[in-house]
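Enquirer: structure for this input, please:
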Amino acid sequence: MDTANLPPLAASLLPRGGSLHRFANPGRFLRLSGRVLPWLTAAALAVLAVGLPWALIFSPPDWQQGETVRLLYIHVPMAWLAMGGYVGLAIGSVLALVWRHPLADLACRELSPVGAAATALCLATGSLWGKPMWGTWWVWDARLTSVLVLFFLWLGHAALVRAFDDTERGARMGAILALIGAVNLPVVKFSVDWWNTLHQPASVTRINAPGLHVDILYPLLVCGLGFTLAFAALVLARTRAAVMERRIRALQLAAARRAEAG
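Expert: Down below sits the predicted model:
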């Protein structure tokens, strides 16, 4: 097939040989993801089927917070995914800008709506949790404000990559925004240490003495694993669908141009 007249991104999504495309070939990605995705989805459902009932029904209430502590099992994994997902977005943006990896562009494009949803859930559950604990739905606390900035960065990336008719230009602009926004991640992580905030400091990541009892810590970790697997499965499924859609469009464009030439 003659790909000389195709747009660069469309041409890159057609099957090609050579070592340069060994790890960026969409056909290879579709075959691999087709084998991985069912297992990843099944693992996510199985872990959540254990973790959510354990956390929301069978785990004990906190001695101080009572039943409101159950928001922890959603809020904390969503916070992890909001930050961890953005690290993935920044890495994918580097791959897209430096190595012009076409799958990195697509993965970042499909990652940002999922990351925005996780961050929105983090903010919503935090607000619900803050009302009985702090007596207010929202304060301009350093941690809350930096997570809100992170949410806007997710939304900005999702909008920017879709704002241009030239998909490659949109991908470049989105990648630049993602890398600039990565400076907010240390602020989110260390805000409770750098400033005097209402938000409690880290409880799970203290290796010497976690601040949570094991009856709460273990179901939280299981929920965190389950939500992480579900997050990865959703992003993989969205990226797989985007690759197939782009390949279909590229093939249609090539067929139309052959018909015009014939």
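Enquirer: can we go C-alpha only for contacts and neighbour counts from here?
Expert: Fine.
Enquirer: neighbours of residue 238, how many?
Expert: The burial metric for residue 238, expressed as a neighbour count using other Cα atoms under 10 Å, is 18.
Enquirer: helix, strand or coil: sort out the residue nearest to it when sequence neighbours are not counted for me.
Expert: Of all residues beyond its chain neighbours, the one nearest residue 238 is residue 110 (5.9 Å), with distances taken as Cα to Cα, 6 or more residues apart in numbering. Of the three states, residue 110 takes helix under DSSP: H, G, I helix; E, B strand; the rest coil.
Enquirer: the helices in the stretch 101-250 of the chain, which residues?
Expert: Secondary structure of the stretch 101-250 of the chain, counting by DSSP state H, counting those that start in this stretch: helices at 102-134, 142-160, 167-181, 184-194, 214-261.
Enquirer: who are the packing partners of the longest one?
Expert: If I follow you right, that is helix 214-261. Helix 214-261 makes packing contacts with helix 8-12, helix 26-53, helix 72-99, helix 102-134 when contacts are defined by 3 or more Cα pairs under 8 Å, 6 or more residues apart in numbering; DSSP states H and E.
Enquirer: among those helices, which is nearest residue 217?
Expert: Of all these, the one in closest proximity to residue 217, counting by Cα to Cα, is helix 72-99 (9.4 Å).
Enquirer: what angle do that closest one and helix 214-261 make?
Expert: In terms of direction (axes from the mean of the first three to the mean of the last three Cα atoms, to 10 degrees), helix 72-99 departs from helix 214-261 by 40 degrees.
Enquirer: just checking, what packs against helix 72-99?
Expert: When contacts are defined as 3+ Cα pairs under 8 Å, 6+ apart, helix 72-99 sits against helix 102-134, helix 167-181, helix 214-261.
Enquirer: again, 10 Å this time
Expert: Under the contact criterion of 3 or more Cα pairs under 10 Å, 6 or more residues apart in numbering; DSSP states H and E, the helices and strands touching helix 72-99 comprise helix 26-53, helix 102-134, helix 142-160, helix 167-181, helix 184-194, helix 214-261.
Enquirer: ok so, going back, distance to residue 57 for the helices of the stretch 101-250 of the chain - can I get that in CSV?
Expert: As requested, the helices of the stretch 101-250 of the chain are exported to CSV (distance: least, Cα to Cα, whole Å):
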stretch, distance to residue 57
helix 102-134, 18
helix 142-160, 28
helix 167-181, 38
helix 184-194, 30
helix 214-261, 11
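Enquirer: relative to residue 50, which of these is closest?
Expert: That would be helix 214-261 among the helices of the stretch 101-250 of the chain, by Cα to Cα, at 7.8 Å.
Enquirer: correct me if wrong: residue 53 contacts residue 60.
Expert: No. In this structure, residue 53 is not within contact of residue 60 by Cα atoms under 10 Å, at 11.9 Å.
Enquirer: Proceed likewise with the subsequent sequence, for comparison:
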Amino acid sequence: MNDLAAPSGLAALANPSKFLALAARLLPWLSAATVILLVSGLYAAFFIAPPDYQQGETVRVMFIHVPSAWLSLAIYTMMAIAALGTLVWRHPLADVTIKAAAPLGAVFALICLVTGSLWGRPMWGTWWVWDARLTSMFVLFLMYAGIIALAQAIEEPTRAGKAVAILVLVGFVNIPIVKFSVDWWNTLHQGASVFRAGGPTLDPSILWPLLLMALALSCLFAVMQLLAMKAEIARRRARTLAILAASRPASRATIGR
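Expert: Model prediction:
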């Protein structure tokens, strides 16, 4: 038995047909949950959560900015795990996962940067500063862009998957830098206020809408990820069929001789 075999739960989904069947069952439920959570989260964020005593109404940017930041880090971490699946376990869907997730991670990272600028302008008096948190998040966005470009530059899926997996793992060193930059350096960003040893420091009237929006955007990502993976599997199947179709005339010609 291969000591590097993928865990049984992942191996069960190695067959693309089984994965597609599972995705077909999950998508309707995830889509419904996404709509309900998004409507509830946005209502809570903009109509129930009170304005901050210092920041006023501008604090509502947080309900988009912070979950987008969390997701951009979580998506890259998922891609790093999938990269191990490509290089170590040779899981057939690992590189599909990375290729589908990279554009979505890039979008969430961009949303984080844009909303951060919109939030920072009235608070800091400037749209952008090159502090550790902002710079490392911008590097994360560039990593996403580089992964997308590399995946598009290599046409053959197996070679592309291995090259992209290596780049993902190299870039993962930036994830702890983004996370702990406010602890390691003096930045304009405040320290962790939700996931911290002493418990959240946010008032419940702010915390619960924030967590609700994080859950809503996570479900949205899950829906888009499954749809993107289905599209990528279909594209690869079409490519394989086209290659087989192109090779048949040559085979027949050889037999005719």
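Enquirer: got a TM-score for the two of them?
Expert: Once superposed, the chains reach a TM-score of 0.90 (TM-score structural alignment, normalised by the length of structure 2), with 243 aligned residues with a Cα RMSD of 1.6 Å.
Enquirer: the helices and strands packed on helix 214-261 of structure 1: which one's closest to residue 213 of structure 1?
Expert: Each of these was checked against residue 213 of structure 1 via Cα to Cα, and the shortest separation belongs to helix 72-99, namely 13.0 Å.
Enquirer: now residue 93 of structure 1: how far from residue 26 of structure 1?
Expert: Taking Cα to Cα, to the nearest Å as the measure, residue 93 of structure 1 falls 18 Å from residue 26 of structure 1.
Enquirer: want to throw the helices and strands packed on helix 72-99 of structure 1 into a markdown table with distance to residue 71 of structure 1?
Expert: Putting these into a markdown table (distance: least, Cα to Cα, whole Å) gives the following:
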| stretch | distance to residue 71 of structure 1 |
| --- | --- |
| helix 26-53 | 11 |
| helix 102-134 | 6 |
| helix 142-160 | 16 |
| helix 167-181 | 28 |
| helix 184-194 | 20 |
| helix 214-261 | 10 |
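Enquirer: which of these sits closest to residue 77 of structure 1?
Expert: Across the helices and strands packed on helix 72-99 of structure 1, the minimum distance to residue 77 of structure 1, taken as Cα to Cα, is reached by helix 214-261, at 4.8 Å.
Enquirer: average offset of that closest one relative to structure 2?
Expert: Helix 214-261 of structure 1: mean distance to aligned residues in structure 2 after superposition is 1.5 Å, counting by mean Cα distance after the TM-score superposition for structure 1.
Enquirer: ok, back up a step: okay if I get the helices and strands packed on helix 214-261 of structure 1 as JSON lines plus mean neighbour count?
Expert: Converted to JSON lines, those look like this (neighbours: other Cα atoms under 10 Å):
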{"stretch": "helix 8-12", "mean neighbour count": "18"}
{"stretch": "helix 26-53", "mean neighbour count": "16"}
{"stretch": "helix 72-99", "mean neighbour count": "20"}
{"stretch": "helix 102-134", "mean neighbour count": "21"}
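Enquirer: got those as CSV, with distance to residue 226 of structure 1 columns?
Expert: Formatted as CSV, these follow (distance: least, Cα to Cα, whole Å):
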stretch, distance to residue 226 of structure 1
helix 8-12, 34
helix 26-53, 5
helix 72-99, 9
helix 102-134, 14
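Enquirer: out of the ones you listed, nearest to residue 177 of structure 1?
Expert: Each of those has some distance to residue 177 of structure 1 by Cα to Cα; the shortest is helix 72-99, at 9.1 Å.
Enquirer: what angle do the closest one and helix 167-181 make?
Expert: Using the same axes, to 10 degrees: helix 72-99 of structure 1 against helix 167-181 is 120 degrees.
Enquirer: what does helix 72-99 of structure 1 correspond to over in structure 2?
Expert: Under TM-score structural alignment, the counterpart of helix 72-99 of structure 1 in structure 2 spans residues 62-89.
Enquirer: just give the number of residues close to residue 218 of structure 2.
Expert: So residue 218 of structure 2, with other Cα under 10 Å, has 20 neighbours.
Enquirer: that one matches what in structure 1?
Expert: With the correspondence set by TM-score structural alignment, residue 218 of structure 2 lines up against residue 228 in structure 1.
Enquirer: settle this for me: its match is touching residue 79, isn't it.
Expert: No. No contact is recorded between residue 228 of structure 1 and residue 79 when judged using Cα under 10 Å, the distance being 11.0 Å.
Enquirer: any shared contact partners between the two?
Expert: Listed contacts common to residue 228 of structure 1 and residue 79 are residue 85; contacts here mean Cα atoms under 10 Å, 6 or more residues apart in numbering.
Enquirer: related to what we said a few turns ago, and the match of helix 72-99 of structure 1, how far out from the chain's middle?
Expert: Between the centre of stretch 62-89 of structure 2 and the centre of its chain there are 5 Å (Cα atoms, centre = their mean, to the nearest Å).
Enquirer: minimum distance to residue 43 of structure 1: which of the helices of the stretch 101-250 of structure 1 has it?
Expert: Within the helices of the stretch 101-250 of structure 1, the stretch nearest residue 43 of structure 1 is helix 214-261; the backing value is 7.1 Å (Cα to Cα).
Enquirer: by how many degrees do that closest one and helix 26-53 diverge?
Expert: Orientation check (the same axes, to 10 degrees): helix 214-261 of structure 1 against helix 26-53 gives 150 degrees.
Enquirer: how about the nearest residue to the residue mapped onto residue 233 of structure 2 from structure 1, chain neighbours excluded?
Expert: Using TM-score structural alignment, the equivalent of residue 233 of structure 2 in structure 1 is residue 243. If the residues on either side of it in the chain are set aside, residue 243 of structure 1 comes closest to residue 26, at 6.8 Å by Cα to Cα, 6+ apart.
Enquirer: contacts only, for the aligned partner of that neighbour in structure 2.
Expert: In structure 2, the residue equivalent to residue 26 of structure 1 is residue 16, according to TM-score structural alignment. When contacts are counted by Cα under 10 Å, 6+ apart, residue 16 of structure 2 touches 22, 92-93, 229-230, 233-234.
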